[in-house]
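Peer 1: return atomic coordinates for the entry below.
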Amino acid sequence: MTLLLNADLHCHSVVSDGTLTPEELAARAHANGVQLWALTDHDEIGGQHRAATAAQALGMDYLTGVEISVTFADTTVHIVGLGFDAHDAQLAQGLAATRGGRGERAQEIARQLAQVGIMGAYEGALRYVGNPELISRTHFARHLVDAGVCRDTPEVFRRFLTEGHPGYVEHRWASLRDAVRWIREAGGAAVIAHPGRYRFTPTEEYALFSEFKQHGGEGVEVVTGSHMPSEYPIYAAMAQEFGLAASRGSDFHSPHESHTDLGQLPGLPDQLTPVWELLQGRILRAPASSAPT
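Peer 2: From the prediction side, this is the model:
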């Protein structure tokens, strides 16, 4: 693997379930040598202007980004959009509809946790939420750690909030077709996020890639903080098989929770087409004089 461009095209701010502001993320990415950056908050593009402004002020190029939750084969799958028009009305409306059910879901999570003796979880989770429309399991996990119920967030997800455990509440997200369409019609490229996380059978995974490609999806995350290094060649081969460009992103959420920092991944395999090559005309270039001295 050769790192020709240090691109990090997957991370989260306080606008969704990260712990840093867009400006703090931009500074961290720049300090770690990132040259092309994207903020990809969950189902929300409200931080895009701040992120782009901060990135360009530091001398980094920027791609608009979002991570859309979709339901596929009864599983929540994430589709990253890159290089879209952040003012596109259809995309904004679709994301608002996707966010719509999170509040009710959060109340049900809290009710289930109360049944096993964990009281006040909803109010506790709200203390960690930058955007109340995007309250998520991650916010509940942070509350349970700070309340002393669990040692760390991995323990929370082992004991709670996942299928078969207290606090798991299924939610129906956008369709794969709609998510890819919103991104494409806003001028961007759709990317399957961290496919190794979904624990699909080979048949289900093949169906995901096939349908994604059929709908006009163009990329897949190959090198990501949510993959083991042994998975990089697996998804490099999938990218080649389906004619998809490859993306790279840390999936960074927090200095205290994420095991991969911004800009710290290896490069993409040489034989793949980087997704940013498809988006050259959509990159927001930093002014030559903007980099700090």
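Peer 1: hey, let's count contacts and neighbours off CA atoms from now on
Peer 2: Will do.
Peer 1: can you show me the strands along the stretch 51-200 of the chain?
Peer 2: 61-62, 65-72, 75-82, 189-192 (DSSP state E, counting those that start in this stretch).
Peer 1: including distance to residue 277 and mean neighbour count, could these go into CSV?
Peer 2: Below are those laid out as CSV (distance: least, C-alpha to C-alpha, whole Å; neighbours: other C-alpha atoms under 10 Å):
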stretch, distance to residue 277, mean neighbour count
strand 61-62, 13, 24
strand 65-72, 16, 25
strand 75-82, 12, 25
strand 189-192, 11, 27
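Peer 1: so which of those gets nearest residue 211?
Peer 2: Nearest to residue 211, of all these, is strand 65-72, at 10.0 Å by C-alpha to C-alpha.
Peer 1: so can I have JSON lines of the strands of the stretch 51-200 of the chain showing distance to residue 254?
Peer 2: Output for the strands of the stretch 51-200 of the chain, formatted as JSON lines (distance: least, C-alpha to C-alpha, whole Å):
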{"stretch": "strand 61-62", "distance to residue 254": "20"}
{"stretch": "strand 65-72", "distance to residue 254": "17"}
{"stretch": "strand 75-82", "distance to residue 254": "19"}
{"stretch": "strand 189-192", "distance to residue 254": "22"}
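Peer 1: one more sequence to fold, the one below, so I can look at both together:
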Amino acid sequence: MQLINADLHSHSDVSDGTLSPEALATRAHAQGVELWALTDHDELGGVARAREAALDLGMGFLAGCEISVTFAGESVHIVGLGVDPEDEALVAGLQAIRSGRRERAERMSQALAAVGIRGAFEGALRYVGNPELISRTHFARWLVEAGYFAETHEVFRHYLAAGKPGHVPHHWAGLGDAVRWITGAGGVAVIAHPARYRFSPTAEYALFSEFVAHGGQAVEVVTGSHTVAEQLQYADTALEFELLASRGSDFHSPDESRVDLGALPDLPGRLTPVWQALAGRIQRA
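Peer 2: Modelled structure (predicted):
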């Protein structure tokens, strides 16, 4: 298997990253990335800019997005790689998901005010590049700036994770809908960072089984939040469910991300990389 430095999961300021699509492409190239995908949350608005910047720099590019899904009461993320960013069903589906974010953010602000943190909604808006995509990450950045915590990971642990004072649950897309939107747009659906979800073994098996039944084809094995042990675990899962393997940093910000663009270890050699199935969708200069 020919190894390439592929980073197929990253976010710009069109969703909850801090860099523009152009700056993100420049950073990826400087880090040695050869094949890159922009996968903003529930949004395709940065794809054209990212593609132009990537091709100008000589990188291969895949159009992508990361879709928020509710499964068994948990939020799960499904990455779409190699999608047509103008596909009508995909565009409409993402618009439907985005429509509930502002109301959720206002409820989060009210919840934080109830525990003595006021002005959170207005504070979070200062970090938002796309008003339709205000998220928990924007609240976390404001809480760090306001001096409540030293880093955003602490904010999530104490205030914004499930069961904490500022957490407001939201019903996202269905798993089947997300996979169908991606595959209907010519792409490959990927379960993102599976170790992050708080599923029992039974619920996780159900997630993978239903994902495959709907037409999902890949799982992130190597990603910024996975330990070495988790990489090995999900390499086995990929083989068990006959899934392709993906690799992506989940990069959001130079100051916040655990792993920089392009800095991940290689996929285990016994797996089939997802980019082999996407060869016809990779855009090059």
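Peer 1: between the strands of the stretch 51-200 of structure 1, which one is nearest to residue 216 of structure 1?
Peer 2: Of the strands of the stretch 51-200 of structure 1, the one closest to residue 216 of structure 1 (C-alpha to C-alpha) turns out to be strand 189-192, at 7.8 Å.
Peer 1: give me the buried positions along the helix or strand just after that closest one.
Peer 2: Downstream of strand 189-192 of structure 1, the next assigned helix or strand under DSSP states H and E is helix 202-214. Within helix 202-214 of structure 1, the residues scored as buried using 16 or more other C-alpha atoms under 10 Å are 205, 208, 209, 212, 213.
Peer 1: whichever helix or strand comes after helix 202-214 of structure 1 corresponds to what range in structure 2?
Peer 2: Next in sequence after helix 202-214 of structure 1, counting helices and strands by DSSP H and E, comes strand 219-224. Mapped onto structure 2 using TM-score structural alignment, strand 219-224 of structure 1 spans residues 218-223.
Peer 1: that stretch vs structure 1, average distance?
Peer 2: When structure 1 is superposed, stretch 218-223 of structure 2 averages 0.2 Å from its matched positions, counting by mean C-alpha distance after the TM-score superposition for structure 1.
Peer 1: residue 220 of structure 2 versus residue 232 of structure 2, what's the distance?
Peer 2: Distance from residue 232 of structure 2 to residue 220 of structure 2, counting by C-alpha to C-alpha, to the nearest Å: 11 Å.
Peer 1: which residue of these two possesses the greater neighbour count?
Peer 2: Per other C-alpha atoms under 10 Å, whichever of residue 232 of structure 2 and residue 220 has more neighbours is residue 220, with 30 against 16.
Peer 1: with adjacent residues omitted, what lies nearest to the residue nearest the centre of structure 2?
Peer 2: Centroid check for structure 2 by C-alpha atoms, centre = their mean gives residue 66 as the closest residue, at 4.6 Å. Using C-alpha to C-alpha, 6 or more residues apart in numbering and skipping residues adjacent in sequence, the residue nearest residue 66 of structure 2 is residue 79, 4.2 Å away.
Peer 1: that neighbour maps to what in structure 1?
Peer 2: Counting by TM-score structural alignment, the partner of residue 79 of structure 2 is residue 80.
Peer 1: contacting residues around its match?
Peer 2: 10, 40, 65, 66, 67, 68, 190, 191, 192, 193 (C-alpha atoms under 8 Å, 6 or more residues apart in numbering).
Peer 1: from those residues, pick the one nearest residue 76 of structure 1.
Peer 2: residue 68 (9.9 Å).
Peer 1: the closest one and residue 76 touch, don't they?
Peer 2: No. Applying C-alpha atoms under 8 Å as the test, residue 68 of structure 1 and residue 76 come out as separate, 9.9 Å apart.
Peer 1: list the buried residues for stretch 127-134 of structure 2?
Peer 2: 127, 128, 129, 132, 133, 134.
Peer 1: returning to what we had before: what separates the residue nearest to residue 66 of structure 2 from residue 51 of structure 2, distance-wise?
Peer 2: 17 Å.
Peer 1: for residue 28 of structure 2, pull up the helix or strand it's in.
Peer 2: helix 21-30.
Peer 1: output the contacting helices and strands for the helix or strand following that helix.
Peer 2: Next helix or strand after helix 21-30 of structure 2 toward the C-terminus (DSSP H and E): strand 35-38. Under the contact criterion of 3 or more C-alpha pairs under 8 Å, 6 or more residues apart in numbering; DSSP states H and E, strand 35-38 of structure 2 touches strand 6-7, helix 21-30, helix 47-57, strand 60-71.
Peer 1: ok, average deviation of the shortest one from structure 1?
Peer 2: For strand 6-7 of structure 2, the mean distance from the matching residues in structure 1 following superposition reads 0.2 Å, by mean C-alpha distance after the TM-score superposition for structure 1.
Peer 1: so which elements touch that strand?
Peer 2: Against strand 6-7 of structure 2 (3+ C-alpha pairs under 8 Å, 6+ apart) you get strand 35-38, strand 244-248.
Peer 1: and for the longest one, what's in contact with it?
Peer 2: Same thing as strand 244-248 of structure 2. 6-10, 190, 217-224, 235, 238, 261-262, 264, 266-267, 271-275.
Peer 1: report the buried residues of the helix or strand following that strand.
Peer 2: Going down the chain from strand 244-248 of structure 2, the next helix or strand is helix 274-277, by DSSP H and E. Using 16+ other C-alpha under 10 Å as the test for burial, helix 274-277 of structure 2 gives 274, 275.
Peer 1: which part of structure 1 matches helix 274-277 of structure 2?
Peer 2: Taking TM-score structural alignment, helix 274-277 of structure 2 hits residues 275-278 over in structure 1.
Peer 1: ok, of the contacts of strand 244-248 of structure 2, which come out buried?
Peer 2: In the contacts of strand 244-248 of structure 2, the ones that pass as buried (16+ other C-alpha under 10 Å) are 6-10, 190, 217-224, 235, 238, 261-262, 264, 267, 271-275.
Peer 1: mind checking how far the helix or strand hosting residue 229 of structure 2 is from the chain centre?
Peer 2: Residue 229 of structure 2 is part of helix 228-240 when elements are defined by DSSP H and E. Computed by C-alpha atoms, centre = their mean, to the nearest Å, the chain-centroid distance of helix 228-240 of structure 2 equals 19 Å.
Peer 1: ok, stretch 269-279 of structure 1 next?
Peer 2: So, by C-alpha atoms, centre = their mean, the centroid of stretch 269-279 of structure 1 is 19 Å from its chain's centroid.
Peer 1: what does stretch 10-17 of structure 2 give?
Peer 2: 9 Å.
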